[in-house]
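*Asks:* What would the 3D arrangement of this be:
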Amino acid sequence: MEIMLLVTVLSILFLIVVVKQNDFASPSFLFALPLTISIFICVLYKDKWDFECELKTFFLITIGIFLFFCGDQIGRKTFKKKMEYNKLVTCDMSVTMTRTVLIILFSLISIFLVYKEVSTSVSEAGIVFSLFQTSTKGLSAYSVSTVVSMTMNIMSIISTFGIAILMNNITYKCVKWKDWLFIIPIVSYLIIVLMQGQRGDLINFFVTTIFVSFCMNYKKNGGSAKKNVKVATRFVKYILIILVIFYALRLTISKSGQESLSFFDIISGYVGAQIDLLNRLVRQNNISYSLFGYESFHDLYSFFEKIGIMRNLPTLTFKYRAYNGLGCNVYTFFRRPYVDFGLVGSWFISLLCGIVWGHFYYKYVHVRNGNHRFMFYLMVYAYFINKVVMAFFDDYITLLVSANTAIKLVLFVLINKFMYCKIKIRGRKKTRL
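*Replies:* Here you go, the predicted model:
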């Protein structure tokens, strides 16, 4: 059954590549590829982990992936505009010097705010500790303040703008010297992430960077299926570099006990173990909630609890098995919908998610002409697409239904307005800062 699972998902992935004509940025491909790699690793380690795929697990994963692909296709059909790959992205994304300086100042202030809060939380270690040593990883009582949390959200979005500005202007050879100043807020955000000890945010940053770069090349090549393969192969080496960085960070922001693990033990545990954990959960088959969609929309329920609409919400602690010292308590995209809605319900959620992501991609990103509005939609999409890519790890897709997502969307609009809006002065011509 384990080999059949791998062969089936490989077949679905091949079908997606053929139907999508090598569109490696499509939601269904980004959803299926990491899950396929995760299954491959799990099968590779099946003897070591005692992995025996349940029939229900087989149907949960394979039909779930296929229905996400079907939803992607439905989302594409809901937008009937003819594809226009030949119209390139040629807009200049540069920001005026005044606003760039203000963004840099905000970035430096953000580093100070986060460092002050982190250093206070680990004061017993001493303020003279280096940036990496003041990581908050492992501090059970640590939680950021509202001000710092909002600052981190703003910085993550500003870094996305910086990535898009540099990638766009470099790709289309309109880069100016002041554009390179956006490296400062980008690096500032990375420093904040490392201080917080959040490798997940670091992965999200790399996913966003690769996705924006790939889309730029995809547009520049006019959607050529043959050229897309060449572009995709170039990105493989960047992914390998990211994995090496991820492994190296075990020395600074990982859980205790991981320092001595090999590269393959670390990567296999984080990428492949989730399939085995999902299989064990399905085998137990004894978890349910009285609240509708409690696991899938947990963040929304937590928000309601905080503002007093709901009180005393149920909690659930999953028991998990350690893989060579790796504490794993995540179960792929399928766990939350399966727990909330059962097998058929999880398939419906997969289909619905595919429709939503497919519609947004084909309407706002895939066929957009080269203008600033396209770039804005691309940045928003690139910022959230990591939730689809990380489907092999946990269900971050349904967790997007939250107050935090709404706040980030508002921040995207406000930051975009700040960077590019024109100021009207009565009695004078329109000018830009």
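*Asks:* going forward, measure contacts and count neighbours with C-alpha atoms only.
*Replies:* OK.
*Asks:* Tell me the buried residues in stretch 253-272?
*Replies:* 253, 254, 258, 259, 265, 266, 267, 268, 269, 270, 271, 272 (16 or more other CA atoms under 10 Å).
*Asks:* Over to stretch 54-71?
*Replies:* Quick answer for stretch 54-71 (16+ other CA under 10 Å): 54, 57-58, 60-71.
*Asks:* Of these, which pair is most distant in space?
*Replies:* 54 and 71 (25.4 Å; CA to CA).
*Asks:* and residue 302, that one's in a strand?
*Replies:* No: using DSSP: H, G, I helix; E, B strand; the rest coil, the assignment for residue 302 is helix, not a strand.
*Asks:* how near is it to residue 317?
*Replies:* 16 Å (CA to CA, to the nearest Å).
*Asks:* Tell me which residues of the helix or strand containing residue 120 come out buried.
*Replies:* According to DSSP states H and E, residue 120 maps onto helix 97-121. Buried positions in helix 97-121, judged by neighbour count with 16+ other CA under 10 Å: 100, 103-104, 106-107, 110-111, 113-115, 117-119, 121.
*Asks:* try stretch 122-135
*Replies:* 122, 127, 131, 132, 133, 134, 135.
*Asks:* to compare against the first, here's another:
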Amino acid sequence: MAFLTFVLIVLTFLAYYLNQRSLVSPAILFSGGLTLAAIVAWINESIWNLQLDFRTFFVITFGTLEFIIVSYITSFIFDIVSKNHISQRHNSYLTIPSYVARRFKAILLIQILIVLISIITIRHATGIADLMSAINYINYVQNGFIKGQINLPSYFSLLLLFNSAAGLMAGYLFLEDIIINKKFEYILFINLLLGFATPLLTGARGDSIVFLIALTILGYFIVKEQSVWNSANTKYVVLGIVGAVLFLFVFEWSASLVGRNIENSNLGEYISTYLGAEIANLNEFIKYRSFPIHGEVFGQQTFVTILPTLSRIFRFALPEYKLDIPFQILNGHNTGNVATVFYSWLYDFGYMGVGVLAAVVSVIGEICYKIAKQRSGFQIVKLVYSYIGALIALSFFSNRFFENLNVNFIYMIVFWIVLKCILFRREKNK
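*Replies:* Down below sits the predicted model:
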């Protein structure tokens, strides 16, 4: 593990310098996340009795190196094309008009109403009056821990998506006010909190984590687009670090909220499971199972949330199946059931899948990143990239990229466009 960690650190520095020292480029998010996981796995190497297989080393290092190289080539080609076809980025930062923030008061009322409707819907669908118990039940059924059927109305997921979309847009305005105007807008902060917390109504802590990472990326964009860094902003960096530490404690506590069993683990073991055990689990899969594994459906692990949409569009039968993500016990320690993004790719397509899909993710991420950097100030594409960047950052954890880039993401973009058209409309001169 020590050598893998060292190589990933070197690759992360390579990605950092190849991308103009940006901390939110796709390459740095991908390699940085895996480096963090490798460090945690190295710390727990003896605890988990982790004996790294050379094939695991090969998959992780060459997959990461390919991602960085493809990202650099894509950036190079994009820069050549953009000189002739894309307008140059504005140097001056254009702040969002104050009336936009005021209009978010109406959005806040809608968000609160959505939360209330969602709570009523959850209780009705599960038949459980206690909200925490109802959330636990939904989480257990959705993850296959228990057998059950939940008939949530079709509009339910759209309501939750709207709250998250509105929350992330409000988050950009909130961060801009904090960083540039030195103001704390309470309405925007509550908008943000509701956007962050709404996924927890179905036990989807992962979506809340994506929200936080996306918010961090947006904050980085705002800071980097200022001509001069104000030293007064340093306090917000400190607050961000304190917030991250507090989040680790809240994250463990939230496990009980959504029905996860944490009775037999302390905070260190719990965090290690989520930040480093993925590499150990991937290693077990590579060592003891043959792949690719051909199931009834093409790409059934990788494209699990995309296939249902494709089946409706192209009218083909999609057999019912469950994801093959078994829980692992290593040296007597529960290491969970996630095994990095490489697990799904290897499972469905073998080593070839790693080569092809790493390139696909790299190209998509880099193009969105370059477009987001074209102009300073608020842009819908910045929200889009912040979300995609968050998914790429979580590649060390699971196949979040292809799991979340589905029809719901398209709905989220539509919500952003509609919200911008309504909220950013110029005020009439009185």
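*Asks:* What would you report as the TM-score here?
*Replies:* After superposition, the two chains reach a TM-score (TM-score structural alignment, normalised by the length of structure 2) of 0.84; 413 aligned residues with a CA RMSD of 3.3 Å.
*Asks:* returning to what we had before: if you count surrounding residues, which of residue 302 and residue 317 of structure 1 has more?
*Replies:* residue 302 (18 against 6; other CA atoms under 10 Å).
*Asks:* What's that one aligned with over in structure 2?
*Replies:* Aligned by TM-score structural alignment, residue 302 of structure 1 pairs with residue 308 of structure 2.
*Asks:* got it, and residue 104 of structure 1?
*Replies:* Residue correspondence to structure 2 (TM-score structural alignment): residue 104 of structure 1 is matched to residue 108.
*Asks:* What's residue 279 of structure 1 aligned with over in structure 2?
*Replies:* Match for residue 279 of structure 1 (TM-score structural alignment): residue 283.
*Asks:* roughly how far apart are residue 7 of structure 1 and residue 58 of structure 1?
*Replies:* 11 Å.
*Asks:* Now do residue 246 of structure 2: how many residues are near it, please.
*Replies:* By other CA under 10 Å, the residues close to residue 246 of structure 2 number 11.
*Asks:* What of residue 11 of structure 1?
*Replies:* 14.
*Asks:* Tell me which helix or strand it sits in.
*Replies:* Counting by DSSP H and E, residue 11 of structure 1 is part of helix 2-19.
*Asks:* Any buried residues in that helix, and which?
*Replies:* 2, 5, 6, 8, 9, 10, 12, 13, 14, 16, 17.
*Asks:* dump the residue contacts of the residue most central in space within structure 1.
*Replies:* For structure 1, the residue whose C-alpha lies nearest the mean C-alpha position (CA atoms, centre = their mean) is residue 386; its distance is 1.9 Å. Residue 386 of structure 1 is in contact with 204, 207, 208, counting by CA atoms under 8 Å, 6 or more residues apart in numbering.
*Asks:* same deal with residue 255 of structure 1?
*Replies:* 137, 138, 326.
*Asks:* can you tell me which residue in structure 2 aligns to it?
*Replies:* Using TM-score structural alignment, residue 255 of structure 1 sits opposite residue 260 in structure 2.
*Asks:* which SSE is the spatially closest residue to residue 57 of structure 1 that is not a sequence neighbour in?
*Replies:* Among residues not flanking residue 57 of structure 1 along the chain, residue 279 sits closest, at 5.7 Å (CA to CA, 6 or more residues apart in numbering). Assigned by DSSP H and E, residue 279 of structure 1 falls within helix 263-284.
*Asks:* mind listing the strands for the stretch 251-400 of structure 2?
*Replies:* Ranges of strands in the stretch 251-400 of structure 2, per DSSP state E, counting those that start in this stretch, are 328-330, 333-336.
*Asks:* could you say what helices and strands the shortest one packs with?
*Replies:* If you count contacts as 3 or more CA pairs under 8 Å, 6 or more residues apart in numbering; DSSP states H and E, strand 328-330 of structure 2 packs onto strand 333-336.
*Asks:* average gap between the strand it packs on and structure 1?
*Replies:* Once the two models are superposed, strand 333-336 of structure 2 sits on average 5.0 Å from its counterpart in structure 1 (mean CA distance after the TM-score superposition for structure 1).
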